[in-house]
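Asker: Take a look and give me a structure for this.
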Amino acid sequence: MAGNNGNEGIRPDWVNKDFYAELGVKKDATADEIKKAYRKLARANHPDSNPDDTAKHEKFKKVAEAYDVVGDPEKRKKYDEVRSLYAGGGFPGGFPGGTTTTTGGRGYNFEDLFGGGGAGAGGGLGDMFGDLFGGGFGRGRTQARPRPTKGADVESTATIGFVDALEGLTISLRLTSDAACPDCNGTGGKPGTKPRVCPECEGAGYIVQSVGGGFSMNETCPRCGGRQLIYDEACPTCHGTGRGTSARTIQARIPAGVKDGQRIRLKGKGGAGENGGPNGDLYVTVRVTPHRVFGRKDDNLTIDVPVSFDELALGAEVKIPTLTGAPVTLRIPAGTPNGRTFRVRGKGARRSDGTTGDLLATVEVQVPAHLDEAARAAVEAYREATADKPLRANLFEQAAR
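Answerer: I've put the predicted structure just below:
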């Protein structure tokens, strides 16, 4: 879509314009027919293709203006309503070049007719044209209402214990976030002073900038920053920015089963919204301190179980702890290799559906650093008994293949 973008002021004589005729289509033309007609005329009259033809430049602007209205379904509907009202006599005397007309000895001032004539004026046809064209009569613009703005999202980090991460808990978080200045309530003006309409944008909050080729775009007013009003004296606290910081403490629920480094979103717990907008969100990155005995692998807990050589060779039953404190007995078959992992069902981390994972117990042979005389004699006897069964008999042969 080209030309005016729907936010530029409307002139009274626009109501007399036949945008359908400008595009060469019927009033009941389909959206595709309107688009096709616009593209054809825009290509034929584009300033880049006709740099020295002022007539085509003007035609391009008119075509763009027409398509901006009837090419938008909502604007087209309101435009048709206004044209129908005008054709049915709803605007006595028509719309001449000025803003006042007469009929039957009675005068009509368009400032009053469209809600711009006084302090109590408002609504009516002025609202219709304001919605349709984004502007008003008189100054060329209406003062736009401040749009609701969502509050800023806030980031925080929480460090919790290993057991707390598995079971879940509620923690207190001290947050500092962007907020309206507490002294001026976000206006940016010195408390006690009165604002005035920004002379740069005339209270619209934006200015229209031409970008060439009949196109224009809106930019936030550089003087009022989109607030529509300005103060001659800035707030000494925020220096006219209208912003400050807010410190508060909230209660945040950390769900059971949270993992180290997981990022949790708490909806609506972030910065406060503006002009009725919703609050932002709070994102908490959880750091879990490691446990001295247990580890974690997905929804399972892990534990390294120290065992002796004879327990693996001859088999044994050993007790191992669980996170709940109630020990379980691990049955080790004879001939179990070092590093084997056993699974103890239902002794792991709690899942979101209420079930629990398992406990993975890995046996690790512990080699004693010192042996007493009896133990040394026993180990040497074992060595002599197995001397004819070397463990590395085929090691070099396999390595050479």
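
Asker: drop to CA atoms for contacts and neighbour counts, all remaining ones
Answerer: Fine.

Asker: Quick one: residues in contact with the helix or strand containing Ile303.
Answerer: Using DSSP states H and E, Ile303 falls within strand 300-307. Counting contacts by C-alpha atoms under 8 Å, 6 or more residues apart in numbering, the residues outside strand 300-307 that touch it are 293-296, 320, 347-349, 357-366.

Asker: To check against the first, give me the structure of this:
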Amino acid sequence: MAKRDYYEVLGVQKGASKDEIKKGYRKLAIQYHPDKNPGDKTAEDKFKEATEAYEVLSDDQKRQIYDQYGHAGLEGMGAGGPGGFDPNAFQGFEDIFGDFSGIFENLFGGGGGGRRRSGGQSSNQGASLRYDLQISFKDAVYGTKAEVQYSRSESCAACKGTGAAGGSGRKMCSTCQGAGQVRRSSGFFSIASPCPSCNGEGTIIENPCRECSGSGTQKKRQKILVTIPAGVEDGKRINIPRQGDAGPNGGPYGDLFVFIRIKPHPYFERNESDLYCAVPISITQAALGAEVTIAALDDKQLKLKIPAGTQNGKLLRIKEEGVPVQGGRKGDLYIKIIVQVPTKLSSKAKALLAEVSSLEGENSNPTPIALSELRS
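Answerer: Reported below is the predicted structural model:
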């Protein structure tokens, strides 16, 4: 059977860069690796085909020959010959995956015995936990303290987190001889994975603690008081150190991440440090001007002066009645004026309005107003 074009195999163009070739090979190697597809001859053939293509196209000299003469030009060079591809080519592939023994770490359950966590943390640190806390709009603006309850793993008091009963200890794992990992060969690969007997620890507990069954931790209900800062925004994450799960073998606790969810307010809205609300007034208050009292978010009674001739939709501002910000200041409170036109009038009210209309005159041919003016 005629061989496919190497560029076609890797899904790249002929002028592809080395990075593009690496990406193409990596995708195929993970997809068709024999350990992921046990007993699948088609997947194994595709894996070998991709590896052969990469072995050639990653080598500048072989790639140049292939580009000029095709498969025939590579005969006798360790690729494209009777034996398929050169297994020794893998000695230079570490630049694709780092430690090549861990290429398929995600597929087969992790890399070697030296387990690590992101951020350089030791593997024996406990898991961090998440708690979603819903608070009121008012509490988000002015700050509060909230009690949260959740379950977490705590270090077992009986064995002090070691998992071993009093007086006993750990012994070397006989499966991995203390290495914490086992290796298995698949063709030309030797792949390391955590030891199934000791879970990569390298040691096993001789006499497990009865209280925690050897885990070193116990699930317990936790109750703490969380301080919510004034002005907190929806979705904000508050980090509380060492309030997550206890680490194995007496390792340090993880963190608790409290995510803030803010309930909408029926009247107020927020834009950064400013608050907004809408207040209805009568047509006479709008025309003649007035002073009204409105309730602020903190229930304080505020005096608001309505200038004579105020139009519907007018924004009025009360300084420093908004959201607290750094430095002890506050944002502003903006009030949108809604002029309410009465739907029912008494006979006397109608007569009075008719008189006002006669005195002021009515425009029976009004000029349209630009919509952009209404959005300002």
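
Asker: Please identify which helix or strand holds Glu55 of structure 2.
Answerer: Assigned by DSSP H and E, Glu55 of structure 2 falls in helix 41-57.

Asker: re the thing from before, Provide the aligned range in structure 2 for the strand holding Ile303 of structure 1.
Answerer: Per TM-score structural alignment, the counterpart of strand 300-307 of structure 1 in structure 2 is residues 274-281.

Asker: How far away from the center of its chain is the matching stretch?
Answerer: Chain-centre distance of stretch 274-281 of structure 2: 35 Å, with C-alpha atoms, centre = their mean, to the nearest Å.

Asker: List the buried residues for that stretch?
Answerer: 274-278, 281 (16 or more other C-alpha atoms under 10 Å).

Asker: In TSV, list these along with distance to Gly187 of structure 2.
Answerer: Listed next are the buried residues of stretch 274-281 of structure 2 as TSV, based on distance: C-alpha to C-alpha, whole Å:
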residue	distance to Gly187 of structure 2
Asp274	66
Leu275	67
Tyr276	69
Cys277	71
Ala278	74
Ile281	83
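
Asker: Which of those residues lies at the shortest distance from Lys350 of structure 2?
Answerer: Closest approach to Lys350 of structure 2 among the buried residues of stretch 274-281 of structure 2 (C-alpha to C-alpha): Ile281, at 18.8 Å.

Asker: what separates the closest one from Leu288 of structure 2, distance-wise?
Answerer: Separation of Ile281 of structure 2 from Leu288 of structure 2 (C-alpha to C-alpha, to the nearest Å): 11 Å.

Asker: Return the residues in contact with the spatially closest residue to Gly113 of structure 2 that is not a sequence neighbour.
Answerer: Nearest non-adjacent residue to Gly113 of structure 2, counting by C-alpha to C-alpha, 6 or more residues apart in numbering: Gly180, 4.4 Å away. Counting by C-alpha under 8 Å, 6+ apart, Gly180 of structure 2 touches 112-114, 173, 194-195, 198-203.

Asker: Which position in structure 1 pairs with Gly180 of structure 2?
Answerer: In structure 1, the residue matched to Gly180 of structure 2 (TM-score structural alignment) is Gly205.

Asker: ok, the buried residues of stretch 274-281 of structure 2 vs Asn363 of structure 2, which is closest?
Answerer: Set against Asn363 of structure 2, the nearest of the buried residues of stretch 274-281 of structure 2 by C-alpha to C-alpha is Ile281 (23.5 Å).

Asker: Spell out the residue ranges of the helices in the stretch 1-150 of structure 1.
Answerer: 19-23, 31-45, 54-70, 73-87, 110-113, 124-133 (DSSP state H, counting those that start in this stretch).

Asker: My error: substitute the stretch 201-350 of structure 1 in the last question.
Answerer: Applying DSSP H, counting those that start in this stretch to the stretch 201-350 of structure 1 gives helices spanning 309-314.

Asker: Isn't Thr143 of structure 2 up against Ala230?
Answerer: If you look again at residue 143 of structure 2, you'll see it is Gly, not Thr. Yes: between Gly143 of structure 2 and Ala230 there is a contact at 3.7 Å, judged by C-alpha atoms under 8 Å.

Asker: check contacts around the residue nearest the centre of structure 1.
Answerer: Centrality entry for structure 1: nearest residue to the mean C-alpha point is Asp153, 7.9 Å, by C-alpha atoms, centre = their mean. With contact set as C-alpha under 8 Å, 6+ apart, Asp153 of structure 1 has these partners: 270-271, 280-283.

Asker: any idea what it aligns with in structure 2?
Answerer: In structure 2, Asp153 of structure 1 lands on Ser128 (TM-score structural alignment).

Asker: so how many other residues sit close to Asp19 of structure 2?
Answerer: 11 (other C-alpha atoms under 10 Å).

Asker: Please disregard the earlier target; I meant Arg340 of structure 1.
Answerer: Other residues lying near Arg340 of structure 1 total 12 when counted by other C-alpha under 10 Å.

Asker: residue in structure 2 matching it?
Answerer: By TM-score structural alignment, Arg340 of structure 1 lines up with Lys314.

Asker: list the contacts for its match?
Answerer: By C-alpha under 8 Å, 6+ apart, the contact list for Lys314 of structure 2 reads 336-338.

Asker: Swap in 6 Å and give it another go.
Answerer: By C-alpha atoms under 6 Å, 6 or more residues apart in numbering, the contact list for Lys314 of structure 2 reads 336-337.

Asker: And it, how far from Ala286 of structure 2?
Answerer: Going from Lys314 of structure 2 to Ala286 of structure 2 by C-alpha to C-alpha gives 10 Å.

Asker: ditto for Thr175 of structure 2
Answerer: For Thr175 of structure 2, the distance to Ala286 of structure 2 (C-alpha to C-alpha) stands at 87 Å.

Asker: Out of those two, name the residue with the larger neighbour count.
Answerer: More crowded of Thr175 of structure 2 and Ala286, by other C-alpha under 10 Å: Ala286, with 21 against 16.

Asker: The more buried one reaches Pro307, doesn't it?
Answerer: No: judged on C-alpha atoms under 6 Å, Ala286 of structure 2 makes no contact with Pro307 at a distance of 7.3 Å.

Asker: Could you give the number of residues near Pro368 of structure 1?
Answerer: Using other C-alpha under 10 Å: Pro368 of structure 1 sits among 7 other residues.
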